[in-house]
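> Below are the sequence and a predicted model; questions follow.
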Amino acid sequence: MSITDRLAELGVTLGSPAAPAANYVPFVKSGATLYVSGQISNGPDGMVKGKLGADMDVAAGADAARLCAISLLEQVKAACDGDIERLKRVVKLTGFVNSTADFTDQPKVINGASDFLVEALGDAGRHARSAVSAASLPLGVAVEIEGIFEIE
């Protein structure tokens, strides 16, 4: 099954990727490796803001991480000239969780992105990963995730 068909089954349509908010590019291609800049938790209803361990629970954080994964795929599609089928695999994610000093479930939050990518891409969605805490994130968002991908 194609990536596009699998995303449609999951009720996900890839839209236009977000433009950079500062002096950087949204992605860099180097051979078959694609580096995608950090994508913040932003969805159809706007930015998902909050601090895990204070005003947001793990389930809501995982939902925010899923939104980041969708944004990553939007950037991959743009980098592949609109053809998401050129995506070969997710290599690595680095997830940043806006959380309190005593919150320790960052991996459970980033699972929202990891689980979605495996659901959408199968084995090609399995990846190496880091999940770390951040005292704050841009615009007060709950999650930011950057990714490395293999493309053709």
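On my side now, so go ahead.

> hey, let's count contacts and neighbours off CA atoms from now on
Will do.

> Helices along this structure, start to end?
3-9, 58-79, 106-121 (DSSP state H).

> I'd like to know which of the ones you listed lies nearest to residue 92.
Residue 92 lies closest, by CA to CA, to one member of the helices of the chain: helix 106-121, at 9.9 Å.

> Check which residues of the closest one are buried.
Residues of helix 106-121 classed as buried: 106-117, 119-121 (neighbour count, 16 or more other CA atoms under 10 Å).

> Check stretch 135-152 too.
136-137, 141-151.

> Widest-spaced pair of the residues you listed?
Using CA to CA, those span at most 31.9 Å, a distance reached by 136 and 151.

> Spatially central residue for this structure, please.
residue 69 (2.6 Å; CA atoms, centre = their mean).

> hmm, back to that, dump the helices of the chain to CSV, plus distance to residue 22.
Listed next are the helices of the chain as CSV, based on distance: least, CA to CA, whole Å:
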stretch, distance to residue 22
helix 3-9, 30
helix 58-79, 16
helix 106-121, 24
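
> Between those helices, which one is closest to residue 38.
Per CA to CA, nearest to residue 38 of the helices of the chain: helix 58-79, 8.1 Å.

> tell me the strands in this structure, going along the chain?
Using DSSP state E, the strands of the chain run over 27-30, 33-40, 42-43, 46-47, 87-98, 128-134, 143-151.

> Pasting the second one now:
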Amino acid sequence: MSGRIDARLKELGIELPAAAAPAANYVPYVVSGNMIFVSGQIPVLNGDIKFKGKVGTDITVEQGQQSARLCALNLIAQARQAAGGDLDRIVRVVKLGGFVACEASFTDQPEVINGASDLMVQVFGDAGRHARFAVGANVLPRNVATEVEAIFELA
């Protein structure tokens, strides 16, 4: 389908990745009422993990932001699938939850997860503004730098 959000993605030069299959015993998203709960997405593109290691040690904050942005692209891809292929059905990004692999002394998790938050606002405009958490973790699955989950509201 091609709608307002698809046109915005094209204008931004963004091509969404294919929605990834789950890597374990869970589903990629659940639709309950008018809400889509998307499982945590990692920085995978075409089956390849793009950002590994700890932010602030192995990769920079800027690379961490790129990692979080890629997680957000994967979130939107899952939301598109949950919305029957029509991103215009998404009326609000309700909440993001961001995890950043880092050492105990690292405190810039909010700046890293801004990579995901900024993308949501770029794509969905004011409807992309959301509640959020950003926390540090000593390690994330597959040694990824970031993982982000989301809740979207459907029309």
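Nice, thanks for sending it over. These figures come from a predicted structure and were not determined experimentally.

> Post the TM-score for the overlay when you can.
In this superposition the chains share a TM-score of 0.96, using TM-score structural alignment, normalised by the length of the first structure; 152 aligned residues with a CA RMSD of 1.3 Å.

> returning to what we had before: with respect to burial, which of the strands of the first structure scores highest?
Neighbour counts (mean count of other CA atoms under 10 Å) averaged over each of the strands of the first structure peak at strand 143-151, with a mean of 24.

> For the aligned partner of residue 28 of the first structure in the second structure, which non-adjacent residue is closest in space?
When the second structure is aligned by TM-score structural alignment, residue 28 of the first structure is paired with residue 30. What sits nearest to residue 30 of the second structure in space, not counting adjacent residues and going by CA to CA, 6 or more residues apart in numbering, is residue 37, at 5.2 Å.

> ok, now residue 50 of the first structure?
Nearest to residue 50 of the first structure is residue 142, by CA to CA, 6+ apart, at 4.9 Å.

> What residue in the second structure is paired with the one you found?
Per TM-score structural alignment, residue 142 of the first structure is aligned with residue 145.

> Residue 109 of the first structure too?
Alignment note (TM-score structural alignment): residue 109 of the first structure maps to residue 112 of the second structure.

> Which residues are in contact with residue 90 of the first structure?
Residues near residue 90 of the first structure by CA atoms under 8 Å, 6 or more residues apart in numbering: 124, 125, 126, 127, 147, 148, 149, 150.

> Same check for the residues you listed, but in the second structure.
Among those, the contacts conserved in the second structure (both residues aligned by TM-score structural alignment, their matches' CA atoms under 8 Å) are 124, 125, 126, 127, 147, 148, 149, 150.

> Any chance of those residues in a markdown table with distance to residue 12 of the first structure as columns?
Converted to a markdown table, these look like this (distance: CA to CA, whole Å):
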| residue | distance to residue 12 of the first structure |
| --- | --- |
| 124 | 18 |
| 125 | 16 |
| 126 | 19 |
| 127 | 21 |
| 147 | 19 |
| 148 | 21 |
| 149 | 20 |
| 150 | 21 |
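
> Can you tell me which of those is closest to residue 48 of the first structure?
residue 147 (19.4 Å).

> quick one: the closest residue to the closest one other than its chain neighbours from residue 131 of the first structure, how far?
Closest residue to residue 147 of the first structure apart from its sequence neighbours, by CA to CA, 6+ apart: residue 93 at 4.5 Å. According to CA to CA, to the nearest Å, residue 93 of the first structure and residue 131 of the first structure sit 8 Å apart.

> What lines up with residue 132 of the second structure in the first structure?
Checking TM-score structural alignment: residue 132 of the second structure goes with residue 129.

> can I assume that match is in contact with residue 93?
Yes. Shown here, residue 129 of the first structure and residue 93 form a contact pair, counting by CA atoms under 8 Å, at 4.8 Å.

> burial measure for residue 34 of the second structure, as a count.
Counted with other CA atoms under 10 Å, the neighbours of residue 34 of the second structure add up to 12.

> how much space is there between it and residue 57 of the second structure?
Residue 34 of the second structure is 40 Å from residue 57 of the second structure, where distance means CA to CA.

> now do residue 79 of the second structure
On the measure of CA to CA, residue 79 of the second structure and residue 57 of the second structure end up 32 Å apart.
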